[in-house]
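> quick one, what's the 3D model for this:
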Amino acid sequence: MSIMTHNGHRAGVRGRALIAALLGCSAIVTVGATGARAQATNDDVIVLDTIVLQGDGDGTADGSFVTLQSGGAGRLETPFLDSSASVSVITEAEIQERGASSVEEVLQYSAAVFTDQYGADNRYDYYMIRGFDAYAYRDGLSLGTPFGGVREETYAFDQVEVLKGANSTAYGVSDPGGSVNYRTKLPKSERFAESYVTAGSFDRAEVGVDFGDNLTKDDTLSYRVTAKVSKGELEYDESRDDEKFFMGGLTWRPSDATSVSVVVDVLDIDSTPGSGGFPEGGDFDRSEYFGEPDFNYLTTDRTSTTVMLDHDFGGGLSLNSSLRYSDIEQTFGYVYVSSTPTTGTIAGRSAFTQDSSGQSVIGDAHLQYDGYFDKIDSRSVVGVEYSKSTADEVLGFDSATSIDWTNPVYTGAPDSVATYSDTLTEQRGHAIYAEQELTFAGKYVASAGVRHDWLDTKVVDNLYGTTSRADISETTARAGLTYKATNELSVYGSYAQSVVPASVGLEPERGEQYELGVKYAPLASRATFSAAIYDLTKNNITQTDPVTYVESTIGEVRVRGLDLEAKAELTPNVSLTAAYSYMDSKIIEDDDDSTEGNNLSFVPEHLASLWVHYLFEGEGNRGDQTVGLGLRYIGSYYYDDANTESTGAHTLVDASYSYQINDQTKLALNVTNLLDEKYVAYGGFGSDFYNEGREFTATLSHSW
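I've put the predicted structure just below:
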């Protein structure tokens, strides 16, 4: 099974038609606004009232799904129309409206993002962008790949950014498909508070708080506390899903030019890794369990401390730096269905374990200079990054007793599980980078970046008593050009490179992307529309089986595709987010020629989603009510690069409802997979893993 996917695309007539359709929709909005202005005669002068949008300084109005600014493709905060990259931003308002409680749920309405490809496997956050595994970052500092990492707590973030395409030039290691950056909630210079209680399916109970205030009268020192405790089960028997999360932050503002924030967060997860799978070809209830209740555990204990410093020297020069230290212990063990007989009802099973611990420190510091030279606006960034980590990991794999799926009898935890890997990995990284943006005549925005990474890795194999080393020195670059045809419309083109270190002894995985796009942000409403076509290639592919961790390689893969995305507040009462992605993936070169010409695994040719949110304004004693309805279409995809087995296309329905009891109190109901659609999300290796079933939650929140 591959954890790397890629996509290809034949834009052709279909791509041009879809882009035309998107721009046509945008044109309707523009014509409507123009028509309204045209009602005045030539002698009339209409003075419109000033419109003030209250926001957080990032282009996001309070309570809005739409943001007009993001991190773009680098370290520079960039207006939507200026950026030569495809970026989706999921605001806190959208996360709350959809009741998204996991990273996968946060991302699943974004263009080019495919989530939940392993069904009821709950070990990690599973998502891919433009057909590739995506790296994750927090406040611009790398978290690594989510596969094998930590299930992040979404209540810690006030915004999630999805960058489509390579960004190694800005942030280092990344795949060419894209990456995800989480923005941590920081203290505010005002008093605020929120608390909530949630009850839901599978005996879920949860309580959370998020509050802060100034500690000094002059607003120079502020604090924030964010915490939650949840307890419950998952949709299968013999499961649990408990979590404790605490985050505390202090922000010191000794002057208007300087801000220092310190954030400490602790994540404690006590859960189960997954359903253990089902015998192939059957139609089982999701609640059935064919693993071992006495050997089914997943624990995570992580503590992180982050320091962020911003200082404005004046004259256009500023400094931004951040440093994070993390300590983590993570273990899991489970028995799963590993083979299904062609006759009879006795399924083979295997046991798998992981025991890992590690510490890491990563820091970044960069200077930014904003200037104006001979009618040219200039923004420049130069920076350095340092990282160091150690990780101990022990992996075990063994056969387990078989089970009769018509009359399951549990036999208890295995006496032992054979260790097949026991390693200590030490890694040290250094990087220097630079970015330059030039704006000519307010219409042409040229951007370029270059970065060089040095990465030293030492792996001690405790089973064989050997030590291996690898030194990587790689340069990546990015360039883009945006033309702002009007104050509402821009077109752009870009080229970007990516690099990912492979296992010791293997060449780094290198990727590159060409992209063309168009963006539209009508002045008459708060909305953003974008369309992009792209061509991705990646070489020296290393693939890892998610069960056994056994690695294999593919020479070169290609993904070509089309992304369409819209986020719009159509009226004060109606808002929506919509996305469509077409991906055409192909294995160009395989080291053993066995899969050349095939599609990549876990790459649907089509992905589409639509979320519509409607506000019914209150009247008299009746408070505001909102209704949300979402549709997610997932096209068929193969489970393996050999293209031997696949799943069909499916449409899932989500919904939400909220009632504003009073100015401070709200009741919200959310349901995912409303129609309880069931399909095999992953299979073909001895067992089937279904997608997640219907789940309800009811949340009562109070703010003051």
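
> for the rest of this, base every contact and every neighbour count on C-alpha atoms.
Will do.

> and stretch 653-662, what's buried?
By 16 or more other Cα atoms under 10 Å, the buried positions in stretch 653-662 come out as 653, 654, 655, 656, 657, 658, 659, 660, 661.

> distance to residue 202 and secondary structure added to those residues, as a markdown table?
Output for these, formatted as a markdown table (distance: Cα to Cα, whole Å; DSSP: H, G, I helix; E, B strand; the rest coil):
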| residue | distance to residue 202 | secondary structure |
| --- | --- | --- |
| 653 | 20 | strand |
| 654 | 18 | strand |
| 655 | 18 | strand |
| 656 | 19 | strand |
| 657 | 20 | strand |
| 658 | 21 | strand |
| 659 | 24 | strand |
| 660 | 26 | strand |
| 661 | 27 | coil |
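
> show me where the protein has helices.
Along the chain, the segments classed as helices by DSSP state H run 12-37, 92-98, 103-107, 168-171.

> which residues does the third one contact?
Judged by Cα atoms under 8 Å, 6 or more residues apart in numbering, the contacts made with helix 103-107 from elsewhere in the structure are 90, 95, 100, 113, 115-116, 125-127, 151-154.

> here's the other one to compare against:
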Amino acid sequence: MQGYVASRSTAGTKTNASILEVPQSISVVTRRQMEVRNVQREGEAFRYTAGVFAEPYGADSRPLFDAPIIRGFDATTNGLYRDGLREANGVWGRFLTEFYGLERVDVLKGPSSVLYGQGGPGGVIDKVTKKPTDNARGEVYMQGGTFDRKQGAVDFSGPLDADKRFLYRIVGMVRDSETQFRYDGDKSVPDIRQYVAPSLTWRPTDDTSLTILGDWLHNRSAGPFTLTFANQSYTRIMTGDPSFNKSDVTQGTVGYRFEHKLGDAITFRQNMRYGAHDLQYNNMTASSITATGIVNRSATMIDEQIYSFALDNAAETKFATGPLEHTALAGIDYQSATYTTRTRAGGGPTLSLVYPVYGQLVTQPTTVTSYSHQTATQLGFYGQDQIKFDNFVLTIGARYDDARSTTTNYRTSAVAIKTDNEPSYRVGLNYLFAFGLAPYVGYSRAFLPTAGTDFGGNPFKPTFAEQIEGGLKYQPQDFPGMFAIAYFDLTQQNVLTPDPARPATTYKVQTGEVNSNGLEVQATLNPIPGLDIVAAYTHNPVRVTKDNANSQGVSFIGRRPAYIAKDYGSLWADYTIQDGSARGFGIGAGVRAIGPTYADSANTVQNKGYTLVDLTLHYEPKHIPELERFRLQLNVNNLLDRLHIVCTATTNCQWGAERSIVGTLFYRW
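Reported below is the predicted structural model:
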């Protein structure tokens, strides 16, 4: 990585391949870009990334709804990975990632089951953890800003012995903040987090390394729902209560990354992670409104635990057969995840629209509405060969998965067992011109198991996704940069739709299909010293292509799925003065334009498009000996405080992120 620019990625091939050689579109958000933009969470990371619709749920502070959409498909459930291993999820909860603990984020777009197993059609987001460094280094920062934000962090790393056989790193962060969602003058939805991540590397020989990674995270927030009427009249009245509403997550993970080289030709790698996650989620929403302005509310309590295990074994070998140079990969991976979730529901206290009173006593719900346990496993066998001949790179990959799940409904004692055995494929061809241009074309196929059964008790088949993609990548020879343009045609089949023979029920049949095609353009470059530019544009007309009519006889064929923008683009530029008395001073600005989205599948409620402006100012006086270790930074998101609304249902709307101002003081050595 050079600043904002990354030229290689393990996400696309699980080898250290050049991005130019991968027959799929890849975008990389580097540590430098995350720092300058003050990225704190999932949605913020991808605001300037082509093909990723970053914040479909507005300023929702709950981690589960910090949900990026890739090429028209939600990546939260099956597309989030850390260090190549999937981050598991349950019904309401999922493992979270603290972005200060990351070195970079790779986005591999399009079906990617051939390397990662069962997954969504949109692609894979792989978050790469900070690891111990060869050289001693450290960083401390303090941060404060809008919504009474107080945050601090540390990052220490280096060798433990003179031979650098043992390396360590400790990363930690603490945040105590409110949010823009306020119940009244002194009560706000919180944004609280504590995080610590120790790691240790042991290198007994030059050919062998073992890195042990651990982390612990606690996050507290709450549902940000405000009262909205059916005619889309928006209010600032919160439907919950600060004495009851919460989204409280506590999790921990531990794992390792092992690598051993057998000579110059063969490398064996094994990655493992185990995690435990606990979610306590309370929410209160409006159920009805009387003619006199009294809101009747319902209360829900959700208790969920997730335990996950993931193991990936891969052997990479390099050899030649005549004029063909091979980089072959063979692997076996296994993952299991179990979750137990219990939901209780009941009535809540009423709320006056005229004089809303918060801090009321809320009787905890006792009626159990759902109580289930699921265990899901996946065993996969995969192989890949990257074949180079002259300037051509042919990538061929295949995989076979055995996916099983057992779901127990504790309320009814019903047990559902499901098994899916499916292959996945990828083939692509790149041509590498000497001056850095690489045209490519590729085909990929992925599958994703589908939970549930039809009216006859027959388990649903997996959904399948197929994609054809072609494009150009260009890496300049004169300065760090990566340009990419891609056209893709992606179809997901076996999508669930209402059962037309039973219109008064919730039964489903599997005849649906969604097509996502479009154009992505991304440029990341450092054309002159001190100047970094990121530009992105996405045209993605997703539509339903097969469907069954619902109980009212309405079909959604030709409609656009909810929460997905058809067009969105962004431009970010940051410049740091290199010479003179102002050396070290920098300014960056960005603009994000988001097109309209729909709040419902019938496309009857539309969210208006909006354009937002971001700004950063920073100063790093390396030419002043007494101050050379300091960096002062100011970030302003939504500089013009443009108000925008995001509706995720016909009567459920949220405010987009308001203007936020955050100042940070770094000290480094």
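
> coming back round to it: out of the contacts of helix 103-107 of structure 1, which are buried?
Buried, going by 16+ other Cα under 10 Å: 90, 95, 100, 113, 115, 116, 125, 126, 127, 151, 152, 154, out of the contacts of helix 103-107 of structure 1.

> just give the closest residue to the fourth one, not the sequence neighbours.
For residue 113 of structure 1, ignoring the flanking residues on the chain, the nearest one in space by Cα to Cα, 6 or more residues apart in numbering is residue 129 at 4.6 Å.

> burial count for the one you found?
Neighbour count for residue 129 of structure 1, taken as other Cα atoms under 10 Å: 28.

> where's it relative to residue 614 of structure 1, distance?
Using Cα to Cα, to the nearest Å, residue 129 of structure 1 is found at 29 Å from residue 614 of structure 1.

> residue 195 of structure 1 too?
24 Å.

> test my guess that residue 69 of structure 2 contacts residue 52.
Yes - under the contact definition of Cα atoms under 8 Å, residue 69 of structure 2 touches residue 52, with a separation of 5.5 Å.

> give me the distance between the spatially most central residue of structure 1 and residue 145 of structure 1.
Against the mean C-alpha coordinate of structure 1, by Cα atoms, centre = their mean, the closest residue is residue 180 at 4.3 Å. Using Cα to Cα, one obtains 10 Å as the distance from residue 180 of structure 1 to residue 145 of structure 1.

> identify the contacts common to these two.
With Cα under 8 Å, 6+ apart as the test, residue 180 of structure 1 and residue 145 both reach 134, 135, 136.

> would you turn these into TSV with neighbour count and distance to residue 434 of structure 1?
Output for those, formatted as TSV (neighbours: other Cα atoms under 10 Å; distance: Cα to Cα, whole Å):
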residue	neighbour count	distance to residue 434 of structure 1
134	29	23
135	24	21
136	21	21
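
> and which of those residues is nearest to residue 640 of structure 1?
Nearest to residue 640 of structure 1 among those: residue 134, at 18.6 Å, using Cα to Cα.

> contacts only, for the closest one.
Residues in contact with residue 134 of structure 1 (Cα under 8 Å, 6+ apart) are 127, 128, 145, 146, 174, 175, 177, 178, 179, 180.

> any idea how many residues pack against the spatially closest residue to it that is not a sequence neighbour?
Once flanking residues are discounted, residue 134 of structure 1 sits nearest to residue 179: 4.9 Å by Cα to Cα, 6+ apart. Residue 179 of structure 1 has 28 neighbouring residues, counting by other Cα under 10 Å.

> could you do residue 485 of structure 1 as well?
11.

> that one contacts residue 491, correct?
Yes - using Cα under 8 Å, residue 485 of structure 1 is in contact with residue 491, at 7.5 Å.

> residue contacts, the residue lying farthest from the centre of structure 2?
Ranking residues of structure 2 by C-alpha distance from their mean position (Cα atoms, centre = their mean) puts residue 292 at the top, at 43.4 Å. By Cα under 8 Å, 6+ apart, no residues touch residue 292 of structure 2.

> if I look at it, how far off is residue 237 of structure 2?
Distance, residue 292 of structure 2 to residue 237 of structure 2, using Cα to Cα: 16 Å.

> same question, residue 572 of structure 2
Going from residue 572 of structure 2 to residue 237 of structure 2 by Cα to Cα gives 35 Å.

> one step back: the residue nearest to residue 134 of structure 1 contacts residue 135, correct?
Yes - under the criterion of Cα under 8 Å, residue 179 of structure 1 is in contact with residue 135, at a separation of 5.0 Å.

> verify the stated contact: residue 406 of structure 2 with residue 414.
No - checked against Cα under 8 Å, the pair residue 406 of structure 2 and residue 414 is beyond contact range at 10.5 Å.

> with neighbour numbers in mind, choose between these two.
residue 406 (15 against 10).
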